[in-house]
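Engineer: here is my input, please return the structure:
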Amino acid sequence: MDQVDLPLPAVRRPQEHIDVDAEALRRDLRARVDGEVRFDAGTRAAYSTDGSNYRQVPIGVVIPRTVEAAEEAVAVCRAHGAPLLSRGGGTSLAGECCNTAVVLDWTKYCHRLLSVDPENRRCVVEPGIVLDDLNRQLAEYGLQYGPKPATHPNCTLGGMIGNNSCGSTAQAYGKVVDNLHRLQVLTYDGTRMWVGRTDDAELERRSAGDGREAELYRGLTALRDRYARLLRERYPDIPRRVSGYNLDSLLPEHGFDVAGLLTGSESTLVTVLRAELELVPVPKHSALVVLGYRDICEAADHVPAVLEHEPAALEGVDHQLIHFQQEKHLNTGALEELPDGHAYLMVQFSGDTREQADAKARALVDAKPDDVDHTWYDDEQHIRELWLVRESGLGATAHVPGQPDTWEGWEDSAVPVDRLGDYLRDLKRLYEEFDYGHPSVYGHFGHGCVHTRIPFDLESEAGVAHMRAFVERAADLVVGYGGSLSGEHGDGQSRGELLVKMFGPELIEGFERLKGLFDPGNRMNPGKIVLPYRLDDNLRLGGDYVPWEPDTVFAFPHDGGKFSRAAARCVGVGKCRSSEGGVMCPSYRATREEEHSTRGRARLLFEMVRNDSPVPDSWRSREVRDALDLCLACKGCKTDCPVNVDMATYKAEFLHHHYAGRPRPLAHYSMGWLPAVARVVALAPRTVNALAAVPWVARAAKALGGVAPERDVPVFAEQRFTDWWRERGGPRGDGHRGEVVVWPDTFTDHFHPAIGRAAVEVLEAAGFRVKVPDTAVCCGLTWISTGQLNIARRVLGRTIDVLREDLRRGTPVVGLEPSCTAVFRSDGPELLPKDPDVERLRAQTRTLAELLVERAGDWQPPAVDARAVVQRHCHQYAVMGFEAERKLLERAGVDADVLDAGCCGLAGNFGFEKGHYEVSMACAEAGLLPAVRDADDTTLVLADGFSCRTQVEQAGTGRTPLHLAEVLAAGLRGQEPEPERPAPPGPRALLPLGAAGAAAAGLAVLAAARRSGRGRGRASSRGR
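Structural biologist: Purely as a prediction, here's the structure:
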């Protein structure tokens, strides 16, 4: 075929201004695209960065409902000359997922599995489908998609294709480029085609004619012919060469694979519309051997010997990573299963039978050196737990207490495996030369790929220059080893500028010619891979980063007392965007909106404290308020997020300042002041309950209180728990185990007092002397969750006054409501950080189960012998954990199915607030409610949280959940556990007070709450 003169890209460099009329572009996109078109400041802020060190605020975001709608969006962008970025899960570490462009986000709608061909082991997907979601759908066929990055719960196939992703399973299955059959792609100029491997006859056919497709194939043929020799000479012959374009896919030995060529092109050449994937069987059995070594370099030296055993996965982990996880209390159980050593190889084998997998593991163990310790597991639970140690690498090495912040920038280099040990020694010497200490190194050692995060100083000009000098030296080092700058994460901006070191100027020219062939106007994700931005441009921080440092009510002790550092804590790993497992993030699971993920909200808060942000007005920002509106304050992110972003605390702080000196939403008064309202209602609970049962009164009351009309007002108990305690006459029993204080939280005291009575019965049976405060007390939770923090501090201070003598005697405080218990264990010390009695309260507060397990370990709870579906309260999951409850239920003979179903959706005041009902119920329907409905009548439903119980009761399940205390107390009595809940009385209850009097009393409390809230808010107003 004749040589073709290939055009270079347009002269315009990406750094130069591209003039786009954003308003006209927005208008045309909205008129022509079936989807959501968002050019508002909040959305642009949420998409301003990915998982990298870079930040570029987009022009706007388009969320297409169909692939065809995305094609129309590209056409509109073309008409306006607007740059375009096709984005997957947004977790990229090299900066390829942020740009000053129109961002196409596929994840909300275009996430379908379109077809499955089990016989040929193939399927067709849309680009927004998440890897774990795909594999769950493929499970019925016994198939899976092989490559599995650590972000598998939230990374999309489109993003994986864009990055040429790998993961630990690449040892067995290779990269994405090795697992693709075809791609349907769209060029910026509107050419749409399916591409894949191309034999000579098809190549000749597709190259014939005058159309754009023929032009592309002729150009690709010319590129192959022009650069074939250099491709064979300069491309490293290693399994983890991810840097650069896959021009080698055009070579005859790779079948002129155009899909392979476009894989890993990071949205710089085409937009992927659909993909036909090649699938593999799901391994039936696995065995995991963990080998312990003196140091990580020695472990790397042993990799070639381990590879002789043909493992399915081979990962390396150093002691520093283990130490960081210990410091952050991550994967504590799994860390105890590691062998002796200061570095580890994790070696997994697969087999059709357990015997086959075990035989492979045994052969490795028999062949290892005598001084190498090992552990070996072949059960699913241990294997899954140990893999979390490796997959937690990025989160574990970021924001380590007492350590400087670490950053990507040289996080995934790859070298030949037989030179890995020497490379690590040289890399460590380079760390020392640049005074970066001893960063953790870990990664896919079976492919010579090394991950690390380095304590770069990215907030000063000198620090940024030092980082740049290090990266340039590190690039020279890896090229000298015959390696690749990127072994997994791609080039983007962080490595694009360095590619000439690896490939030489002639191949870089070839990359530019390829770019010019597909995108001559340089509108597809400009500045990434080719004609790149400098690696120290567009930094999220940078030498000129001087954030606003506002005064705050919370102390933010884990962020040096600085809200700006808390707002910058998110590293973009995107675990909050997973659809199953854990608690985080319930609102994202309901809406699939980036802005409603923990990451999206963190991005807006980060933008809020910047001085060059699209988000205006600081604490008064409507964009931040709107993003936080659907945050359930469940605190799931406090534990589930790898870097412990605590969005519930950030939301409370923001609301405190946002509404300072001005009226609040009605729900902040009706539910924020619930403890005060409940004390007034206690004067005539039967009357208030009867009024609430009158439809027009209930409607009016809910409208006045900002309560969702779909919700029922909870029934107040006729006798409070504290009233019962006083009538009972106080403590009983010998108390040989000592004294405890049972905390009378608002929800137990006023709504479900039977739980308090049951707890007293159980604790006394276990040998404790029980006390209950004899004055009105409160933890301040409802004021915290509504951002009325000055009031919360005063309430908490009064509580400390009441408990001070008990605290100083070391008396444990038993919390029955998990959200209130969590205030004592977490929020309290951050609201009153200088009070030693608050610290005593934190240290001495226990759940009922914790107290019984820790201080009454020899007490045998009554035999309940029942099955139970158990919903963990989110705050308990995040702050206290649930292990004590598991142990106690097991000792009581309860076969407990502890749901991993996420938040119940009610979440305190959230599910009651007007406008939140649909999201609240969507959260519940994601796991909790189906599990309750599926449980048979003999199965107990357990939920210690008032919100969880209320959600189940009001969802029409016909079930009334029990508290753990009620189950144990029923066992003591030899009875079947039955809930005791207050029921609304009849109309005669109106007689003592009358409807007008009762309504007036309620209105008076609400009005007083409003006045008090406004006055205190104005006095405490802080702002920029």
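Engineer: only C-alpha atoms from now on, for both contacts and neighbour counts.
Structural biologist: Fine.
Engineer: can you give me the helices for the stretch 251-400 of the chain?
Structural biologist: 258-262, 296-301, 303-307, 319-327, 332-335, 354-367, 380-391, 393-396 (DSSP state H, counting those that start in this stretch).
Engineer: centre of the chain to the fifth one, how far?
Structural biologist: With C-alpha atoms, centre = their mean, to the nearest Å as the basis, the distance from the averaged C-alpha position of helix 332-335 to the chain average is 21 Å.
Engineer: same thing with the longest one?
Structural biologist: Relative to its chain's centre, helix 354-367 lies at 36 Å (C-alpha atoms, centre = their mean).
Engineer: swap in the fourth one?
Structural biologist: Taking the mean C-alpha point of helix 319-327 and that of its whole chain, the gap between them comes to 21 Å (C-alpha atoms, centre = their mean).
Engineer: could you tell me the angle between it and helix 380-391?
Structural biologist: Computed with axes from the mean of the first three to the mean of the last three C-alpha atoms, to 10 degrees, the direction of helix 319-327 lies at 110 degrees from that of helix 380-391.
Engineer: so which elements touch helix 319-327?
Structural biologist: Here helix 319-327 is seen to pack against helix 332-335, helix 393-396, strand 441-443 when contacts are counted using 3 or more C-alpha pairs under 8 Å, 6 or more residues apart in numbering; DSSP states H and E.
Engineer: immediately after the second one, which helix or strand?
Structural biologist: The one in question is helix 393-396. strand 413-414 (DSSP states H and E).
Engineer: repeat that for the shortest one.
Structural biologist: With elements assigned by DSSP H and E, the helix or strand that comes after strand 441-443 is strand 449-452.
Engineer: flag every buried residue along the helix or strand following that next one.
Structural biologist: The C-terminal neighbour of strand 449-452 among helices and strands, as given by DSSP H and E, is helix 461-480. The neighbour-count check on helix 461-480 (16 or more other C-alpha atoms under 10 Å) flags 464, 465, 467, 468, 470, 471, 474, 475, 476, 477, 478, 479 as buried.
Engineer: mind listing what the residue nearest the centre of the chain touches?
Structural biologist: Geometric centre of the chain, nearest residue: residue 576, 2.2 Å, by C-alpha atoms, centre = their mean. Counting by C-alpha atoms under 8 Å, 6 or more residues apart in numbering, residue 576 touches 584, 585, 588, 597, 598, 599, 637, 640, 641.
Engineer: one more to put side by side:
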Amino acid sequence: MSSKIPALKSIRSELSKDWNGIWDNSALAIGLYATDASVYSEDPLAVAIPKDIDAFKEVVRVALKHKTPIIPRGAGTSLAGQVVGNGLVVDSSKYLKKVIEINAKEKYAWVEPGVVRDELNFELDKHGLYFGPETSTTNRCTIGGMIGNNSCGSRSIVYGSVRNHLLELKFIGADGKEHHIGRGIKPDPFVENLCNKLKGFLDDQTLAEIKAVYPKSNISRRNHGYALDCVLQENGELDLCKLFAGSEGTLGVITQAKINLSPLPGKHQALLCLMCSSVDFALKTNISALNYNPTASELIDDNIIRCTENQIGQQENRFFIKGNPGAILVVEFCEEEENILEQKLNGLTKEVVHLGLIADHSIVQGDDMNRVWNLRKAGLGLLSNIPGDAKPVAVVEDTAVDPIDLPAYIQEFNVALQKRNLSAVHYAHAGSGELHLRPVLDLKSDAGRKAFFDIAMDVALLVKKYRGALSGEHGDGRLRGYFIKTMYGERIYKLFQDVKRLWDPEHLFNPGKIVETPHPIENLRFSVHYHKPELNTGFHFRQFKSLQGAVELCNGSGDCVKSEIIAGTLCPSYQATKDEKDSTRGRANILRRTLAKGNPDLNNPELKKALEYCISCKACKRECPSNVDMAKIKAEVSYQNSKNSFKLAQWAISRGYGVLLKARALRAPASLLFPLLRGPLQISSKRSAPNFSFEAIPFIPSKSGIWIYVDEFTAVESPKLVIELQKITQFLKLDVGILPPFESARSAISMGDLKHAKKLIHNNINLLKKYEVNELIGIEPSAYLGLKEEWLDLCGDNHLKLCQELAGKIKGYDSFLLEHFSDHGTPKFNDLESKKPIQIHEHCHHKALVGKPQVQEILKILGYQEVETLDSGCCGMAGFFGYQKKNYQISKAIANNKLLPKIKQDSVLIAAGTSCRHQIKDLKNRKALHPITFIHRTLGL
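Structural biologist: Okay, here's the model as predicted:
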């Protein structure tokens, strides 16, 4: 690396004074961009993030001049190490997102490389058009990355790959200039020279050899090596776009792309979900399904089905599963005529039932189809949930063979694994003959790394036997270039080297990919020098055994780097800044590097910056398929850094509401404290004071054992809610008592004051033992959901059983009321209010850990018709986070991303979270009602 540093300084100094971009070679940037979604990691030299296309071109040109390797990067979701390397990473995903032109009449679009596939399709939907190729990462993958990887996806049996839709390209070549290629485009002298030399490579003998060793022509998914079999057209001309697709940035850097667009799929759509007893039966079912011309045929094996049982975000997506299948084949049909759809559904079902291939089936239509696809797409992340060091590994995960050969191929594949006492996960694209096959390996061990290579070689030979493709869509990267000689022979491999040398004589475009790749076990994330730190943690990490185990759930797939345009909350700080350091993935990468040092410094500057804007919303706990809980991880890091030097400000925030609870009991003037605390706690002057209240909350006994759990936030700021809730339960003729207020430990947990949190939790458990508790009804989501979450991982072993019992008994006021409400007719609001639209903003912890919009269901029972639970993301307040002067702007930016723009002027606004209501008051000057207050008013109590 050191030899490249002078070149980096020269590059930076030569960029124009007003260079429109970000340049970073800090330890933080290096750590963030050292890896992708693969098993590889290598430190880059530096990271450049150009702010417009001209800056993008300039940095590439100057880097080429100084002979510095260039690694073009989109969303960083590549699975074979395509964007890992010791060069200058040029990231297009943050700024280069311009859709230059949409021509609906001629069905094409010109886009910059950083445009996200799903975001493009949102725009195309207005024109009745669609960009067909897709991957499971479509809500964050970029078009530039899709071209580099020749992406396909679930519907490739209809839409093919990006190669089939790439019309024209503009790219920067080895001469540092931009060039334009595509069929019908007259080549400039530079491109013409490339074409002439490339034609010289492709003589009749070479083409015949290519035809003999490349995958069978009916295998549409082939992304191994360069696509030389596609380049030469019937008229003798070359289509260089087809060569660029799948070239992984090794031939030049894309600046613009013209892509073909398709009409939207047929309006009559359905999924036929076929429950099979085994993967073998599912693959045989797939052969039958393909005769009915589906748009997709996707496999989900029992390993993934089991993983969804405990994954919060996927539990509700299991609705279509019947029985206990060994595998599910999901077959999609999209037809213009409804009767054709019915014929295909009925015909295929009858055929596979007659053949004895399925045990049951489900037909899914409408919005529920997305729930099925979300479960299927979550497969990659779900696989990381297996506790321990051995994980399903991407090594031979996207081989493709003829679908007719697939059952026999998979049988031989599994036999090969069994000989090594291994097993694999099977899922994905059965319809195109490609399954994602992930052997379970421990890459932290010498034996695991050896098995990694041996299995790769075994499978390469097996794929060759079936004339398949070693990679159907995920490409070569650092992983499969080594096996090109095995698959295609020395002569074709040398031809690939010649092609690379022709386009890139200095070997500067993403070196080490496709050709001249390092050995597959070089630069693995977990090297022979990997260390396991011994930390005395505050959390037990009972499920994943250690802090490190919790961090290593992140596989880099990047569900956290989707934008605010995409549904969901994850990751609110990233959505506001678009900085990799503010994503869950970025934080996990820095943490993993820190922990791997054996004696980690958890107070290092890089980690502090990465965790700075984590607002502990817990969206990652739900929306990340791997269940990465960065809120818990951040609390643990804070604990490790402060257990020997807890600062006064941290103490005040951690224990402040406990003090206020006592002050409330003494009826002390707590509201006078806030102005005094602004300075010491660095509270923003733009923040209004909380509404501390001294209203007494009576203890009301319960014969039924149903109690309202009164948390410190409700007791101090909104005690009326307790009385209102109790009156609602009286209206429902229920015997519900009110417990004395408890300090839930939420503030202590969020500040990393875990020793104090444990003390509170143990005290609370002991106090609750004094009451006969059958049900606990919580009010503040962050407080009562702590009983289901952090309490279970903080309490001691002697309290665990009682804690688990309490966790099973706690539920939110909304869940409780929904169970007991029946239709009470027309609301007792005045006519004007009852006709207003009602908008509900859910607390982040409720969205993450409960998910269902229960308040909306209650209000519908009460007669309200126009009720909407907003896809509003996070409010950005996050307790004390939003009060702090240093966080005010980011807090405001998060709110402005999704929540505030969706609030209608004439709506009745409802929000359960104390912080949420405060944020809406400060930034929107609107009063948001708590759902309990709104229901209480509705019932006229």
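Engineer: tm score of chain vs chain?
Structural biologist: TM-score of the superposed chains, computed with TM-score structural alignment, normalised by the length of structure 2, equals 0.93; 920 aligned residues with a C-alpha RMSD of 2.6 Å.
Engineer: quick one on the thing from earlier: which one (most neighbours) among the contacts of residue 576 of structure 1?
Structural biologist: When the contacts of residue 576 of structure 1 are compared by neighbour count (other C-alpha atoms under 10 Å), residue 585 ends up highest, at 32 neighbours.
Engineer: name the nearest residue to that one, sequence neighbours excluded.
Structural biologist: Leaving aside its chain neighbours, residue 585 of structure 1 sits nearest to residue 576 (5.0 Å; criterion: C-alpha to C-alpha, 6 or more residues apart in numbering).
Engineer: what do we get in structure 2 for that neighbour?
Structural biologist: Using TM-score structural alignment, the equivalent of residue 576 of structure 1 in structure 2 is residue 560.
Engineer: try residue 421 of structure 1
Structural biologist: Match for residue 421 of structure 1 (TM-score structural alignment): residue 407.
Engineer: what about the strand or helix carrying that match, how far off from structure 1?
Structural biologist: Applying DSSP H and E as the criterion places residue 407 of structure 2 in helix 406-418. Aligned to structure 1 and superposed, helix 406-418 of structure 2 gives a mean residue distance of 1.0 Å (mean C-alpha distance after the TM-score superposition for structure 1).
Engineer: picking up where we left off before, kindly present the helices and strands packed on helix 319-327 of structure 1 as TSV, with separate columns for distance to residue 140 of structure 1 and mean neighbour count.
Structural biologist: Listed next are those as TSV, based on distance: least, C-alpha to C-alpha, whole Å; neighbours: other C-alpha atoms under 10 Å:
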stretch	distance to residue 140 of structure 1	mean neighbour count
helix 332-335	30	15
helix 393-396	31	23
strand 441-443	31	26
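Engineer: and those as JSON lines, adding distance to residue 868 of structure 1?
Structural biologist: Output for those, formatted as JSON lines (distance: least, C-alpha to C-alpha, whole Å):
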{"stretch": "helix 332-335", "distance to residue 868 of structure 1": "25"}
{"stretch": "helix 393-396", "distance to residue 868 of structure 1": "34"}
{"stretch": "strand 441-443", "distance to residue 868 of structure 1": "41"}
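Engineer: for residue 740 of structure 1, which of those is the nearest?
Structural biologist: Closest approach to residue 740 of structure 1 among these (C-alpha to C-alpha): helix 332-335, 29.4 Å.
Engineer: does anything pack onto that closest one? Which helices or strands?
Structural biologist: Applying 3+ C-alpha pairs under 8 Å, 6+ apart, one finds that helix 332-335 of structure 1 contacts helix 319-327, helix 380-391.
Engineer: wait, which of these is closest to residue 488 of structure 1?
Structural biologist: Taking C-alpha to C-alpha, helix 380-391 is the member of those nearest to residue 488 of structure 1, at 14.2 Å.
Engineer: now do the helices in the stretch 101-250 of structure 1.
Structural biologist: Under the criterion DSSP H, counting those that start in this stretch, the stretch 101-250 of structure 1 contains helices at 131-138, 157-163, 170-173, 200-207, 212-234.
Engineer: which one of these is the most hemmed in?
Structural biologist: helix 157-163 (a mean of 28; mean count of other C-alpha atoms under 10 Å).
Engineer: how close does that one sit to structure 2?
Structural biologist: Mean for helix 157-163 of structure 1 is 0.7 Å (mean C-alpha distance after the TM-score superposition for structure 1).
Engineer: circling back to that earlier point, out of the helices and strands packed on helix 319-327 of structure 1, which gets nearest to residue 952 of structure 1?
Structural biologist: The nearest among these, by C-alpha to C-alpha, is helix 332-335 at 32.0 Å.
Engineer: mean deviation of the closest one from structure 2?
Structural biologist: Averaged out, helix 332-335 of structure 1 is 3.3 Å away (mean C-alpha distance after the TM-score superposition for structure 1).
Engineer: can you list contacts of that helix?
Structural biologist: Outside helix 332-335 of structure 1, the residues that reach it (C-alpha under 8 Å, 6+ apart) are 322, 325, 326, 382, 385, 386, 389.
Engineer: residue 627 of structure 1 touches residue 598, doesn't it?
Structural biologist: No. Look at residue 627 of structure 1 against residue 598 with C-alpha atoms under 8 Å: they stay out of range, at 9.8 Å.
Engineer: returning to that earlier point: from residue 905 of structure 1, how far off is the residue nearest to the centre of structure 1?
Structural biologist: As judged by C-alpha to C-alpha, to the nearest Å, residue 576 of structure 1 and residue 905 of structure 1 stand 16 Å apart.
Engineer: could you do residue 429 of structure 1 as well?
Structural biologist: 51 Å.
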